[in-house]
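1. Below are the sequence and a predicted model for it; my questions follow.
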Amino acid sequence: MVKVAVLGAAGGIGQPLSLLLKLNPNVDELSLFDVVNVPGVGADLSHINSDSTTQAFVPSSKEDKTALASALKDSDLVIIPAGIPRKPGMTRDDLFNINASIIKGLAEGIAESAPKAFVLVISNPVNSTVPIVAETLKQKGVYDPARLFGVTTLDIVRANTFISQLYPKESKPSDFNINVIGGHSGETIVPLYSLTNSKSYYNKLSADQKKELIRRVQFGGDEVVQAKNGAGSATLSMAYAGYRLAESILKSFTSSEEIVECTYLNLDSSIKGADEAKKLVDGLDFFSLPVVLSKNGIAAVKYDILNQISDEEKQLLVVAKDQLAKNIAKGVEFATK
């Protein structure tokens, strides 16, 4: 029996994410938590004739912690899209003070009610919220770095789509699986177009086209915020991206095949390859890299990719590392003050 909990299930990301999870044959029990509106979402999803059961939990007051505890109890996988969305002109850092408190409270709930669960953090700014979850779980004595994932998959989804759009007659988005490393905001996002089958397409672009493509991947969220004219941010594409990582993790519970996904992880020495990766990123504690998934979490970090990148990508990485160091420190400071 596999139980998945979605914290923030009534939001713009939470609803489509929950729908996708309801359809996944590897999910036996879907548990939905939010501070408002989630009973209606749960009732709606429960009418779908997939085999998983659905329960929804909403606290009766701000002091009520029983709803969160019930939602989390015995969960194998917890996904956190909770928090406020970006608004026009708002950066991911602008979200920090609001979302950081929400995330810390949810992490405390996970520590108490689902300490062995795999935790996927979608809530922005991921570069800082993942360190907050890590520090909170450490404080509670239940931290396992192999089971904590920052969801950066949307950057991969965009990287695949955007290069394909430049070659509509020669390719389609599903032809690509671009590795995107670094972090999950602006210039911390480093798509590695020089590797795999994207290299031949990328090399045909002019310097200006390359620059524009990289920038579009890094700031793709702004396109959606502007197109929605203040009514929201990237919710549907983010829900799909979060589901893609969750789906791979669910497969890894039973699959004998190697499953690899990029994720923003804690480069802790208990994870195979993490020490080597950490040296290559100037000692950063958190970084997005391709990892091998297993039933016990992150089995290994594929750090060799850092030795294969182009000179252009190395320059992007310099900027990314500088910004990431500040983002990580901000999250750790918040969680430990």
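-> Yep, it's here.
2. okay, CA-based contacts and neighbour counts for the rest of this
-> Will do.
3. Let me see the ranges of the strands in the stretch 201-337 of the chain.
-> Listed in chain order, the strands of the stretch 201-337 of the chain (DSSP state E, counting those that start in this stretch) span 259-266, 286-294, 297-301.
4. this is the comparison structure:
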Amino acid sequence: MVKAVIAGASGGIGQPLSLLMKLCPLVDELALYDVVNTPGVAADLSHISSTAKITGYLPKDDGGKAAMKDADIIIIPAGIPRKPGMTRDDLFKINAGIVKGLIEIAADVAPKAFILVISNPVNSTVPIAAEVLKAKGVFNAQKLFGVTTLDIVRAETFVAEIAGKKTGSELTVPVIGGHSGETIVPLFSQISPSGVTVPDDKYDELVNRVQFGGDEVVKAKDGAGSATLSMAYAGYRFAEKVLKAAKGEKGLVEPSFVYLPGVPGGKEIAEKTGCDFFSVPIELGPNGAEKATNVLGNITAKEQKLLEACTTGLKDNITKGVTFAHNPPQK
């Protein structure tokens, strides 16, 4: 029996993500949690004739604990979306507090769950989650993931457009670093299958589009939201890989923002980048993050420059998260 939880299930990402998880044959029980509307979302989805039994919870009567109790996988898209003119930094104070509260519940009632953090800014919310789990004595670096899959999905899609491929899913484009702006580093030199290249005259434009694709969506939605549907797809894609790997399927690799010193193969990457949290291709298995793949040895001079800008910003983001976890603002 696999129990999955979506914390933030009524929101712009949460609802389509809940739909996708309801359709997933790997899920037996799907618990939805949010501050509003969750019973309605659950009732709506419960009419779909797929495997997962669905329940919806609100904060009253310890709904968070009831939703997360004994979960195998907890996906957290909770928080407010980015609005026009808003940086991921602006989101920080609100979303940081939300994530901290949810992780505190998860640590108490589902200490062995895989935890997938979608709530932005991921560069800071994942370090917050790690510090909360450490304080509760249940931190397992192999089971905590920052979901950066949307950056990979965008890179695949945009490269496919340039390369004349029918779909980006034919390609593997490693994207490393963090999950905002300049901290996102697409490694176009390591696209597979080999032979697919990005022309020099399109390189800078494409890097910028992968790094700031979220702004494209915020602008197009004209103040009505951010990237919700593509993020729900990306969150589902990563969650499905985690669940398949937990059941023993081999060869499942996806970049994710993890605590490198706690993942096999990660220590060397942490030393090279100077960042304890960093997204690199992760080999998934029954224990979660089984191996971090060091892709830094083959990067080009252009990618090295991108990496330097990435690590400068990322270190600040990580420190901000750790500081918040230990000294949250007084209400």
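-> Cool, the structure landed. Since the structure is predicted, the reported quantities are computational estimates derived from the model, not experimental observations.
5. re the thing from before, reformat the strands of the stretch 201-337 of structure 1 as a markdown table; add mean neighbour count.
-> As requested, the strands of the stretch 201-337 of structure 1 are exported to a markdown table (neighbours: other C-alpha atoms under 10 Å):
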| stretch | mean neighbour count |
| --- | --- |
| strand 259-266 | 24 |
| strand 286-294 | 25 |
| strand 297-301 | 22 |
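6. got the ones you listed as CSV, with distance to Leu195 of structure 1 columns?
-> Putting the strands of the stretch 201-337 of structure 1 into CSV (distance: least, C-alpha to C-alpha, whole Å) gives the following:
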stretch, distance to Leu195 of structure 1
strand 259-266, 14
strand 286-294, 13
strand 297-301, 17
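7. Ala117 of structure 1: which of the ones you listed is closest?
-> Each of the strands of the stretch 201-337 of structure 1 was checked against Ala117 of structure 1 via C-alpha to C-alpha, and the shortest separation belongs to strand 297-301, namely 9.6 Å.
8. tell me what the closest one is packed against?
-> Counting contacts by 3 or more C-alpha pairs under 8 Å, 6 or more residues apart in numbering; DSSP states H and E, strand 297-301 of structure 1 packs against helix 274-280, strand 286-294.
9. residue range for the last one in structure 2?
-> By that I understand strand 286-294 of structure 1. Strand 286-294 of structure 1 corresponds to residues 277-285 of structure 2 when matched by TM-score structural alignment.
10. Name the surrounding residues that touch that stretch.
-> 123, 127, 148, 174-178, 241-242, 245-246, 248-260, 270, 289-295, 318 (C-alpha atoms under 8 Å, 6 or more residues apart in numbering).
11. try stretch 72-79 of structure 2
-> 2-9, 11, 13-14, 34, 68, 94-95, 98-99, 110, 112-120, 239.
12. Now do that stretch: which range of structure 1 does it align onto?
-> Aligning stretch 72-79 of structure 2 against structure 1 (TM-score structural alignment) gives residues 76-83.
13. coming back round to it: to Lys321 of structure 1, which of the strands of the stretch 201-337 of structure 1 lies closest?
-> For Lys321 of structure 1, the closest of the strands of the stretch 201-337 of structure 1 is strand 286-294, at 8.8 Å, according to C-alpha to C-alpha.
14. if you skip the residues just before and after it, what's nearest to the most centrally placed residue in structure 1?
-> If you average the C-alpha coordinates of structure 1 and look for the closest C-alpha using C-alpha atoms, centre = their mean, you land on Val151, 0.9 Å from that point. If you skip the residues right next to it in sequence, Val151 of structure 1 has Ile122 as its closest partner in space, 5.4 Å away by C-alpha to C-alpha, 6 or more residues apart in numbering.
15. What's that neighbour aligned with over in structure 2?
-> Matched by TM-score structural alignment, Ile122 of structure 1 corresponds to Ile118 in structure 2.
16. For that match, give me its contacts.
-> If a contact means C-alpha under 8 Å, 6+ apart, then Ile118 of structure 2 has 75-78, 146-148, 235 as its contacts.
17. Report how many residues lie close to the closest residue to Gly11 of structure 1 other than its chain neighbours.
-> With C-alpha to C-alpha, 6+ apart as the criterion, Gly11 of structure 1 has its nearest non-adjacent residue at 7.3 Å, and that residue is Ala82. Look at Ala82 of structure 1: counted by other C-alpha atoms under 10 Å, it has 26 neighbours.
18. how close does Ala82 of structure 1 get to Val38 of structure 1?
-> The spacing between Ala82 of structure 1 and Val38 of structure 1, counted by C-alpha to C-alpha, to the nearest Å, is 12 Å.
19. shared neighbours of those two, which are they?
-> The contact lists of Ala82 of structure 1 and Val38 share Ala9, where a contact means C-alpha under 8 Å, 6+ apart.
20. Report the separation between the residue located most distally from the centre of structure 2 and Val210 of structure 2.
-> Here structure 2 has its C-alpha centre computed as a mean, and the residue farthest from that point, by C-alpha atoms, centre = their mean, is Asp201 with 30.9 Å. Separation of Asp201 of structure 2 from Val210 of structure 2 (C-alpha to C-alpha) stands at 16 Å.
21. list the contacts for the corresponding residue of structure 2 for the residue nearest to the centre of structure 1?
-> Using TM-score structural alignment as the criterion, Val151 of structure 1 maps onto Val147 of structure 2. Contact criterion C-alpha under 8 Å, 6+ apart gives 116-118, 122, 234-235, 238, 256-257 as the residues in contact with Val147 of structure 2.
22. what's the burial count for the aligned residue in structure 1 for Glu205 of structure 2?
-> Using TM-score structural alignment to pair residues, one finds that Glu205 of structure 2 aligns to Glu212 in structure 1. The local packing count at Glu212 of structure 1 equals 12, with neighbours defined by other C-alpha under 10 Å.
23. List the contacts of Glu212 of structure 1.
-> Under the criterion of C-alpha under 8 Å, 6+ apart, Glu212 of structure 1 has no neighbours.
24. please redo it, this time with the cut-off set to 10 Å
-> Each residue near Glu212 of structure 1 by C-alpha atoms under 10 Å, 6 or more residues apart in numbering is listed here: 206, 218.
25. measure it to Phe219 of structure 1 for me?
-> 10 Å.
26. Ala84 of structure 1 belongs to a strand?
-> Just so we're on the same page, residue 84 of structure 1 is Ile rather than Ala. No: counting by DSSP: H, G, I helix; E, B strand; the rest coil, Ile84 of structure 1 is not found in a strand; it is coil.
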